[in-house]
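**Student:** here is a sequence with its predicted model. Questions after.
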Amino acid sequence: MSDSGTYQRLIELLDSTATVYKVMDHEPEGTTETVSALRGHPVSEAAKCLVLIVKVDRRVSRYVLAVVPGDRRVDLGAVRALYAARYVGFCDAATAERLAQAVPGTVLPFSFDPDLELIADPEVVAQPRLYFNAARLDRSLVMSGADYAKLAQPRIERIAGPVAE
């Protein structure tokens, strides 16, 4: 699915569920800190979305879409503990793009692929306003963290590391 197809799928999902959201157009940008400045909000209100590979054992690997506040890093050790895995790391770009159905920097905090498990940190769903790139570098969405949790139905787990300094 192309990025425009992923964007359209998200908008159709939001509209069909009468979810309140706002579209924001901005200069093309995929870096959380820079796009947060363009959108005019604290980085902590952004959803940072990263695709991880979780190697449970030598034969079993899973893929996880980890969503943390924009001013935080993913705690790979916390994710490894959730799965009792032997290894957790960042997924290669081609696999991440295929599973997330978006290029890096535009990954949604939603999973439209059954092979990509969605995990969000509790601080993400607690945000009154949650900002994220909408499968496009030049467009973002903002919605409440509660509405996001209701719609995306992520597994809620503490996976954010300390605030980046």
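**Tutor:** Cool, the structure landed.

**Student:** going by C-alpha atoms from here, please, whenever you check contacts or count neighbours.
**Tutor:** Will do.

**Student:** residues contacting the longest helix along the chain, please?
**Tutor:** Assignment by DSSP state H gives helix 3-16 as the longest helix of the chain. Contact partners of helix 3-16, identified using Cα atoms under 8 Å, 6 or more residues apart in numbering, comprise 20-21, 101-103, 134-136.

**Student:** and the comparison structure, right after this:
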Amino acid sequence: MSEISSRDVHQHLVSLLDSQQARFRVMEHEAMGKCEAVSEIRGTELGQGAKALVCKVKGNGVKQHVLAILAADQQADLSLLAAHLGGLKASLASPAEVDELTACVFGAIPPFSFHPSLKLIADPLLFERYDEIAFNAGLLEKSIIMDTQDYLRIAQPELVAFRRSNDA
């Protein structure tokens, strides 16, 4: 993905999806910080939500920022993410790093990387259960619900299973 010259992530995203002829719709709603509350407002299942985590992976000579996407009803196992990239540990990025790499506040980050230093990785479970995914679209008060296959075609995330096992 290309870097955004303006900080209007929402408009950049809508323009990208339009130009790629994606099947999607924009929904305006009250700003919500919780995945459960926003999925209820959207009328979607919690598992359709694409939760975006900005992480940093370090160790073994690795220093990589990652936009890690997983289903909103799952928890991330950051050690799996670190191991996949050859690092020793992964942690969530600071608010300043999130702002620099995404031009979004926590909770508003869409599952697209527009920064050359932000690697896009997604857990495959998000795409296996539903025909559409839903996510905040650069703003807390706007969501996009889009066709799963169109998302995979346009965003082209690296698919890596990094969700916590329910066996633990």
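**Tutor:** Yes, it's here. Only a predicted model underlies this, so the values are computations on that prediction, with no experimental measurement involved.

**Student:** quick TM-score on the pair, please.
**Tutor:** Here the TM-score for the pair of chains, by TM-score structural alignment, normalised by the length of the first structure, is 0.92; 160 aligned residues with a Cα RMSD of 1.3 Å.

**Student:** reformat the contacts of helix 3-16 of the first structure as TSV; add secondary structure, distance to Thr32 of the first structure and neighbour count.
**Tutor:** Converted to TSV, the contacts of helix 3-16 of the first structure look like this (DSSP: H, G, I helix; E, B strand; the rest coil; distance: Cα to Cα, whole Å; neighbours: other Cα atoms under 10 Å):
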residue	secondary structure	distance to Thr32 of the first structure	neighbour count
Val20	coil	23	12
Tyr21	coil	19	18
Gln101	coil	19	23
Ala102	coil	16	22
Val103	coil	14	20
Ala134	strand	13	26
Ala135	strand	14	28
Arg136	strand	13	23
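
**Student:** just the residues you listed now: which is nearest Met143 of the first structure?
**Tutor:** Checking the contacts of helix 3-16 of the first structure against Met143 of the first structure with Cα to Cα, the nearest one is Tyr21 at 4.7 Å.

**Student:** distance of whatever residue of the second structure lines up with the closest one from Ile133 of the second structure?
**Tutor:** Using TM-score structural alignment, the equivalent of Tyr21 of the first structure in the second structure is Phe24. Relative to Ile133 of the second structure, Phe24 of the second structure is positioned 9 Å away (Cα to Cα, to the nearest Å).

**Student:** hang on, the earlier thing: which is the next helix or strand following the longest helix of the first structure?
**Tutor:** strand 22-25 (DSSP states H and E).

**Student:** which non-adjacent residue is nearest Glu158 of the second structure?
**Tutor:** Nearest residue to Glu158 of the second structure in three dimensions, chain neighbours excluded: Ile121, at 4.7 Å (Cα to Cα, 6 or more residues apart in numbering).
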